[in-house]
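Colleague: Sequence and predicted model, in that order:
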Amino acid sequence: MTSDDIDRLARKRAKAKMGWFIHAAIYAIVNLGLIALSVATGRAWAVFPLLGWGVGLLAHGISVWMLPPGGTLLARMVERERARLAGGSKGDPW
């Protein structure tokens, strides 16, 4: 791996981690507001968006923090798309 490849991969991983931090911050802010509204109305409905969105945040965290570095699945998908585009596939809407 060249220095440029390492730099590119490091930037990509840092951006993914920053995206997760932003996602987690927005999750916390919005859900604190929903909990406040739920308490103000005297009902416990805020638990449902909290849990639903929490599952999404967990999946996002797993994809960022626990999957193997380098994203081999993404790399394979990119290579497959490159090969398809190089073949000049007609009728592809993308």
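Modeller: Right, received. Where do you want to start? Keep in mind that what you see is a predicted model, and the values were worked out from it rather than measured. Numbers count the residues shown, from 1 in each chain.
Colleague: contacts and neighbour counts: CA atoms only from here.
Modeller: Fine.
Colleague: can you list contacts of stretch 17-27?
Modeller: Residues from elsewhere that reach stretch 17-27, judged by C-alpha atoms under 8 Å, 6 or more residues apart in numbering: W53, G54, L57, H60, G61, V64, W65.
Colleague: Included below, for side-by-side comparison, is a second structure:
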Amino acid sequence: MKNHKTERTARQKAKQKVEFKIHMIAYIVVNSLLAIINLTFTPGYLWFIWPLLGWGVGIVLHRREFKLPPKQSWMDRLIEKEMEKH
């Protein structure tokens, strides 16, 4: 049971890291394009900063989410307690 749980946790962490990297790549590409568009067409007002900051908050929260220890379900805790009894 412990080995299966360890593998499941490792898979979840790997998936979260891949998802975060995809999120970061999209953030960089989209905001770079917005900056280019902004600086090309309306250099007097730097509006690209607003989506950069807003999405940046989402990036920070996303990163923080997978840095926290994984939450254990109620059922998993019950199973572990029962296994400890035997």
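Modeller: Yep, it's here. Just so it is clear, the model here is predicted, and its values are computed rather than measured.
Colleague: A PyMOL selection for the contacts of stretch 17-27 of the first structure, restricted to the buried ones, would help me check which they are.
Modeller: Buried residues among the contacts of stretch 17-27 of the first structure (16 or more other C-alpha atoms under 10 Å), as a PyMOL selection:
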select buried, resi 54+57+60+61+64
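Colleague: Dump the contacts of stretch 17-27 of the first structure to a markdown table, plus distance to A44 of the first structure.
Modeller: What follows is the contacts of stretch 17-27 of the first structure, written out as a markdown table (distance: C-alpha to C-alpha, whole Å):
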| residue | distance to A44 of the first structure |
| --- | --- |
| W53 | 16 |
| G54 | 16 |
| L57 | 21 |
| H60 | 26 |
| G61 | 27 |
| V64 | 31 |
| W65 | 32 |
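Colleague: Between the contacts of stretch 17-27 of the first structure, which sits nearest L37 of the first structure?
Modeller: W53 (17.0 Å; C-alpha to C-alpha).
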